[in-house]
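>>> build me a structure from this.
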Amino acid sequence: MAMRQIVDVVRDRGSRYAVSGGTVQGRAGIEAFLVELKRAKKFAKATHNTWACVLSDDGPAKGDDGEAGAGAVILKMLERAALRDHIVVVTRWYGGVHLGGDRFAHVVTAVRAYLEALPKA
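Next up is the predicted model:
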């Protein structure tokens, strides 16, 4: 499984964001991807690993990992991009200051950076 990562996409008031992704097959593929991501200690210790994926066979799937609403933001962007069987995970390391609604703007920025970095078919 090829995993793409962009580390340090956004920094804001101490919080840091990264984005990772790759192709997956079904819900088991999503679980395997998340396990693989968290093998790296820094991702395992992250405050949030929010994710979304649109599966060809099973439809949309998402996880907020404590960052309420973030999975839905990622999912909407993947649906708009018509990206199927590809998980995108936005990781946040909390910096001690609440970001309020800005955190959603940072999720959008991270997903956009990831989508723009994908090779064009």
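>>> hey, let's count contacts and neighbours off CA atoms from now on
OK.
>>> buried residues in the lengthiest helix in the chain, which are they?
What stands out as the longest helix in the chain, according to DSSP state H, is helix 102-117. Under the neighbour-count criterion of 16 or more other CA atoms under 10 Å, helix 102-117 has 103-104, 106-112, 114-115 buried.
>>> show me what that helix is packed up against.
strand 4-12, strand 15-23, helix 70-80, strand 86-93 (3 or more CA pairs under 8 Å, 6 or more residues apart in numbering; DSSP states H and E).
>>> another for comparison:
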Amino acid sequence: MDENIERQKEEIDAISAIYQENCQCEDENFQTYNIRIADGDLIANLIVTLPPEYPSVGPPYYLLNCPWMSRKDKEELSNEIERVAESNIGESVIYQWAEKVREFLQNKGDALQKLQAEETEEEKARKQILKSIPIWTTPCPEIVSSEPFTERKSTFQGHIATVFTQDQVRQVLAKLYENRKIAQATHNIYAYRIYKEDSKSWLQDCDDDGETQAGSRLLHLLQIVNSKDVIVVVSRWFGGILLGADRFKLINNAARQVLQLGGYLEASNDTGKRKNK
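Sure thing, here's the model as predicted:
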């Protein structure tokens, strides 16, 4: 174990020398470090936590924090990182991981530049016209947000709105993402339930936004409290400390808090729909 500690120290010293101010210690007790990697306007944060058994037994824990990146891109990059780990058991891998992220950003930047270069004037004009056309023909449903709370450096906040159609679901999500702080959250988990009176059926779905299983758990909570015609979004800003299974409890706490604030819990035993105030 002492050998691991010494190897960790040597690796972090080397990483700090290479990345300097872009490598920051987030938590000394948990040995968590945030490495900021940039290529032009594309920025990604590689957050690593070093367990006592690293590197002799297995790799460190990691999290990719890059809100602009699509889920598909995150999965592709995560697969690359995990392949590096699998082929280097017993070795220090943080520098290789960071360089893999940098390589991914460079390739993504090159692809974007190529796409922009190929864009014709006609396409630019068409996009400008489309931007001037309003996306929504009806006002966005009222959104209620709870006060954020922080647990072990991760911050959680719930948002809720009454919705009757999938179009309103998309409208609420778009409105929330207009808020830069919410858009930059590490995860925006959501679930919704809509009761279709004409067919006597439920329209419901959820999204993890990278927080595996969190969306389905949030949807399960809505089912338990019998909420209907509602969308709940829980924003989480990761603070550098891995919370394990506790994160699901905290996400549900944020959801319950905003359900209570919006007046949905009091009505759940009756119709499951928000009270008229």
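>>> so which of the helices and strands packed on helix 102-117 of the first structure is nearest residue 31 of the first structure?
Across these, residue 31 of the first structure has its closest neighbour in strand 86-93 (10.3 Å, CA to CA).
>>> quick one: the most centrally placed residue in the second structure from residue 176 of the second structure, how far?
Central residue of the second structure (CA atoms, centre = their mean): residue 187, 2.0 Å from the mean position. Residue 187 of the second structure sits 13 Å away from residue 176 of the second structure, going by CA to CA, to the nearest Å.
>>> which stretches in the second structure count as strands?
23-27, 32-39, 42-49, 61-65, 143-145, 149-151, 154-162, 187-196, 201-207, 230-237 (DSSP state E).
>>> minimum distance to residue 77 of the second structure: which of these has it?
For residue 77 of the second structure, the closest of the strands of the second structure is strand 61-65, at 9.0 Å, according to CA to CA.
>>> tell me who's in contact with residue 240 of the second structure.
When contacts are counted by CA atoms under 8 Å, 6 or more residues apart in numbering, residue 240 of the second structure is found next to 26-27, 32-34, 47, 153-154.
>>> which residue in the first structure aligns with it?
Counting by TM-score structural alignment, residue 240 of the second structure corresponds to residue 96 in the first structure.
>>> for residue 175 of the second structure, same thing?
Per TM-score structural alignment, residue 175 of the second structure is aligned with residue 36.
>>> returning to that earlier point: quick one: map the residue nearest to the centre of the second structure onto the first structure.
In the first structure, residue 187 of the second structure lands on residue 48 (TM-score structural alignment).
>>> same question, residue 154 of the second structure
In the first structure, residue 154 of the second structure lands on residue 15 (TM-score structural alignment).
>>> name the nearest residue to that match, sequence neighbours excluded.
Computed as CA to CA, 6 or more residues apart in numbering, the closest residue to residue 15 of the first structure that is not its neighbour in sequence is residue 95, at 4.0 Å.
>>> is it true that that neighbour touches residue 13?
Yes: Residue 95 of the first structure lies in contact with residue 13 (CA atoms under 8 Å); the separation is 6.4 Å.
>>> so the two - more neighbours on which side?
Counted by other CA atoms under 10 Å, residue 95 of the first structure and residue 13 do not tie: residue 95 has more neighbours, with 14 against 11.
>>> and the more buried one, what does it touch?
Contacts of residue 95 of the first structure (CA under 8 Å, 6+ apart): 13-16.
>>> distance of it relative to residue 103 of the first structure?
12 Å.
>>> same thing with residue 80 of the first structure?
Distance from residue 80 of the first structure to residue 103 of the first structure, by CA to CA: 20 Å.
>>> and what of residue 75 of the first structure?
Residue 75 of the first structure is 16 Å from residue 103 of the first structure, where distance means CA to CA.
>>> do the same with residue 91 of the first structure
Taking CA to CA as the measure, residue 91 of the first structure falls 11 Å from residue 103 of the first structure.
>>> equivalent analysis for residue 59 of the first structure, please.
26 Å.
>>> quick check: the residue nearest to residue 15 of the first structure vs residue 12 of the first structure, distance?
Residue 95 of the first structure is 8 Å from residue 12 of the first structure, where distance means CA to CA.
>>> ok now do the nearest residue to residue 176 of the second structure once chain neighbours are set aside, which residues does it touch?
Leaving aside its sequence neighbours, residue 176 of the second structure sits nearest to residue 182 (CA to CA, 6+ apart; 6.6 Å). Counting by CA under 8 Å, 6+ apart, residue 182 of the second structure touches 176, 188, 235.
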